[in-house]
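Asker: Got a predicted model here, sequence first, then my questions.
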Amino acid sequence: MALAPVAGRAQAVTVHGFVSRFSALVQQNGPAVVNISLVPKEQVANAESLWPPGASEHDPFLQFLRQFSPNPLPDAGATQSNVGSGFIVRPNGYILTDARLVADAKDIKVRLTDRREFKASVVGIDQPGGIALLKIDANGLPTVKIGKPSDMKSGQWVVAIGAPYGFENTVTAGIVSNTARLLPQETYIPLIQTDMTATTGDEGTPLFNLNGEAIGITLVAPPPEGAFEGISFAIPINAAMRIEQQLQLHGRAEHGHLGVTIQDVTWPLAQSFRLRKPVGALISSMDRNGPAARSGLQSGDIILQLNGTNINDSFQLPAAVADLHPGTSAHIQYWRDHGPHDAVVVLGRSTTLASASVDAAMSGKLGLMVRRLTSDEKHRAEVSGGVRVEQSAGPAALAGILPGDIALQVNHAPVSNPAQFRQRMSGARNTVALLVLHDRQKMFVPLDLG
């Protein structure tokens, strides 16, 4: 009978301790989080109020909020890019934030939690990494403690302190959903995904673990409406700080460049390439004049190692290459013709980085009808061979192959006419890898012939 109250007290202590950790975290790090407001180079006219959504100047609810709010509401003329967040990483006034927030800014103002305001200068912006470094004329400022994102696991709690809609020092909490989510259209860096919703003003918000250490910087991606509802992404702080060091020293960050577009190796693709398991990064297309091409690498090669480090999936390669300086000699092991080979690539310099990750659906019979390309079609597609897909059904359609796509290779052998295409297909084993040109992007698509 005495156990029930004891259990109740133990539970209460646990909850109290958990809440205390949140409070201590905010008290410790809140002063290092700043509110960033800016004037874009091209001011947008007739913009709607940010809050309340769709409110007019004569709305009584808006007037009520303005009368009793301790801080002024965001300006009704502000655009979505007018407000954001950042955090102090050096006590002499260096501030990290989202590159997109300040990329087109004319004037930038930073407001501290003690109400002091400073005009900020841009030290440097690294668009490929999504990081910007600002500087204000101040010393002895509080800073965040830098943590290790690699220690985070899915399901762990995280806390963000930001300024959604301009409301500074707003605290939100959630859990880590994934520790390495790649958004090639945003950055080459695998991102931390959480179940918190990032919105206007959250750009540059720091993400903390429960030890009070900054582990990421929030990136607000502009996807098609509703695509990322209820989730947010953060650039791992270790990657951000590597970029910060380059920006502070040189005003810009330089990234190594291979000149390839890659995709993940699925089990069906691994079988078609006769790999024992799906590893590495598959080169789906490449710059003909790029560093990789000059070193003899080809479309269809699978990069297995970079400087002795195994490339287990396509997520690893872009970040590993980007962390190397242009001019570096990179030792690459790759898979071609059912065996490993080696190459040395002298990396180029890149201002934009991208990788393509493709997950294709596979099934039984092929379901394709193809025809010969006309000279005009070859010229417009900038190809010398291939066949045009006229109809796609069944497994081919499920795999994402559409009418108008151009099939360039069957199991790494080029095709130039329908007869050759049929011949290559008839000689294929259970799984075939098609190199397809879709919307000017090349990708390997695996098909199971059954």
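Answerer: Nice, I can see it. This is a predicted model, so every value here is computed, not measured.
Asker: only C-alpha atoms for contact and neighbour calcs from this point on.
Answerer: Will do.
Asker: what's the distance between the closest residue to residue 265 other than its chain neighbours and residue 303?
Answerer: Nearest residue to residue 265 in three dimensions, chain neighbours excluded: residue 278, at 5.3 Å (Cα to Cα, 6 or more residues apart in numbering). Relative to residue 303, residue 278 is positioned 12 Å away (criterion: Cα to Cα, to the nearest Å).
Asker: put this beside the first:
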Amino acid sequence: MTRPIQWALLGLILFAFSLPVSARMLPDFVPLAEEHSPAVVNISTTREREGGQTGGHPDFEGSPFEDLFERFFGAPPGGGRGEGGEGRMPERSSLGSGFIYTEDGYIITANHVVEGASEVVVHLSDRRVFDAEVIGKDPQSDVALLKIDADDLPTLELGSSDELKVGEWVLAIGSPFGFDHSVTAGIVSAKGRNLPTENYVPFIQTDVAINPGNSGGPLLNLDGKVVGINAQIYSRTGGFMGLSFAVPIEMVEDVVMQLREHGEVTRGWLGVLIQEVTRDLADSFGMDKPAGALVARVQSDSPAEKAGFETGDVILRFNGIDVPNSSALPPIVGRTPVGTEAEVEIRRGEETKTITVEIERLPDDVAAERGGRQPEQEERAEPQSLLGMHLEPLDAAQAEELGLDGGLVVTEVTGNPARSSGIRPGDVIVQFGRHSVDSLEELEEQIEDAGTGRTVPVLIQRDGNPTFIALRIPSE
């Protein structure tokens, strides 16, 4: 090799290493977009709206972007109201995304894209338009399956969200604000995210730019395989703020299979209300570190009650699968086939034990039991002060209304440790440690038995919901 060529090669190597890391490592998204965009579809729906409701796309009704939607797609005559400004509103169009699952026309999208629609129309990348049949919907996972009458369609291959790594590049294709086949990219920010309004979906969190109209579209890895469907954003403005959430494709695939075969989705049901194990609660239970799902209530006539679960149990493993936190348990149970006998490892007091439970079908109308407002009493006993709070016994009428066997009502929080533990007036103390609380005398004895300087798990009922808190008994 001649000296000029050697110097030239050396110069190229030095130039390559002088580039920023981001320039050397950034993937090429062009082949992904060109190859997989044809299998992504635009979905438009038509809904009838009652008077007084806002129109447009369900993702941004009432948001700052509603006016933008009106500019692009037009407002209904008369400012959006029917004759006389009242009654049933004219039908309105909304937009979403989806992708072709099979060559013969099955299409996956988000449930909220087609929920309540009187008409669903699918627009393909080659400009063909089809009326779609809704095969099935599952609101709990926000997945819907459509069918159009077509053959030899381009499809997307399903990948694995389980194999996704935080920091991995992902790509979204969809129709934000009706701009079809828009491509955005980002990274996986987190996995297994539990959102306040969702119980059964361990969302994939990304920083991919997702906006109204992207819902139902695919989230692709760098191999071009679908790892999730874009479902939600977290926003204080109505637009993208760097927090997007996708339904993992393993859950999507399970839901789609059930919708194709049965037209509905069945889920496993354990029958417990759970909460997170905080560091203080872990200390109160004698655990080395926070882990598992803490049982705050065992629902009546549930599989858990039949199997012998108790309030205060901490679920650590379910059928051999670790339960690192409370949000991990519902999806695990939900995927368990109905009728399966599951081995559940729990911590109860100082012991670890295994309970066998037969999983039943999740009832359609499962809802949290909520207590009503406490009735005013003409005569009340003088409240007594313990651990920085005034307490009085729960009378029979209050107990019946709240669905409790007994307890003590917190009438006032006067100091610590109650205040620092988060106890509020109106809370009902139901259990102290692993013992029920039926009278002030019992609670005093339980406090004395617990000893000073210890952290004790205390079960309270607040607004009808059971919650454990960690309360530290002061040292004398």
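Answerer: Received the coordinates, thanks. This structure is a prediction, so every number in the text was calculated from the model and none was measured.
Asker: Superposed, how do the two chains score by TM?
Answerer: The TM-score (TM-score structural alignment, normalised by the length of the first structure) is 0.85; 427 aligned residues with a Cα RMSD of 3.2 Å.
Asker: circling back to that earlier point, neighbour count: residue 278 and residue 303 of the first structure, which is higher?
Answerer: Neighbours of residue 278 of the first structure and residue 303, each counted by other Cα atoms under 10 Å, are more numerous for residue 303; the result is 27 against 18.
Asker: who touches the more buried one in this structure?
Answerer: For residue 303 of the first structure, the residues meeting the contact criterion (Cα atoms under 8 Å, 6 or more residues apart in numbering) are 280-283, 311, 332-335.
Asker: what about the helices in the first structure?
Answerer: 3-29, 60-68, 99-102, 237-250, 267-272, 291-294, 316-322, 375-381, 394-398, 418-426 (DSSP state H).
Asker: buried residues in the longest one?
Answerer: Just to be clear, that refers to helix 3-29 of the first structure. Neighbour counts using 16 or more other Cα atoms under 10 Å place 22, 25-26, 28-29 of helix 3-29 of the first structure among the buried residues.
Asker: Next, the contact list for residue 391 of the first structure, please.
Answerer: 367-370, 402-403.
Asker: same thing with residue 256 of the second structure?
Answerer: 108, 143-145.
Asker: do you know how far it is from residue 343 of the second structure?
Answerer: Between residue 256 of the second structure and residue 343 of the second structure the computed distance is 27 Å (Cα to Cα).
Asker: now residue 120 of the second structure
Answerer: Summarising the geometry, the distance separating residue 120 of the second structure from residue 343 of the second structure, computed by Cα to Cα, is 44 Å.
Asker: ok, the two, which is more surrounded?
Answerer: For residue 120 of the second structure against residue 343, the residue with the higher neighbour count under other Cα under 10 Å is residue 120, and the figures read 22 against 16.
Asker: so who does the residue mapped onto the more buried one from the first structure touch?
Answerer: Under the alignment by TM-score structural alignment, residue 120 of the second structure pairs with residue 108 in the first structure. Under the criterion of Cα under 8 Å, 6+ apart, the neighbours of residue 108 of the first structure are 36-39, 102, 119-121.
Asker: hang on, the earlier thing: got CSV for the helices of the first structure, with distance to residue 307 of the first structure too?
Answerer: CSV is the format used below for those (distance: least, Cα to Cα, whole Å):
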stretch, distance to residue 307 of the first structure
helix 3-29, 38
helix 60-68, 59
helix 99-102, 30
helix 237-250, 19
helix 267-272, 22
helix 291-294, 15
helix 316-322, 10
helix 375-381, 35
helix 394-398, 37
helix 418-426, 36
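Asker: so which of those helices comes closest to residue 439 of the first structure?
Answerer: Shortest separation from residue 439 of the first structure across the helices of the first structure is recorded for helix 375-381, at 9.2 Å, computed as Cα to Cα.
Asker: That closest one corresponds to what range in the second structure?
Answerer: When the second structure is aligned by TM-score structural alignment, the counterpart of helix 375-381 of the first structure is residues 396-402.
Asker: once the two are aligned, what's the mean deviation for the matching stretch against the first structure?
Answerer: On superposition with the first structure, the mean distance recorded for stretch 396-402 of the second structure (mean Cα distance after the TM-score superposition for the first structure) is 2.2 Å.
Asker: okay, and the longest strand seen in the first structure goes to which residues in the second structure?
Answerer: Counting by DSSP state E, the longest strand found in the first structure is strand 170-181. Strand 170-181 of the first structure corresponds to residues 182-193 of the second structure when matched by TM-score structural alignment.
Asker: Tell me how many other residues surround residue 117 of the first structure.
Answerer: For residue 117 of the first structure, the count of nearby residues is 15 (other Cα under 10 Å).
Asker: er, residue 55 of the first structure I mean
Answerer: 15.
Asker: mind checking how far it is from residue 419 of the first structure?
Answerer: Spatial separation of residue 55 of the first structure from residue 419 of the first structure under the definition Cα to Cα is 64 Å.
Asker: next one: residue 13 of the first structure
Answerer: Relative to residue 419 of the first structure, residue 13 of the first structure is positioned 75 Å away (criterion: Cα to Cα).
Asker: Repeat that for residue 311 of the first structure.
Answerer: 38 Å.
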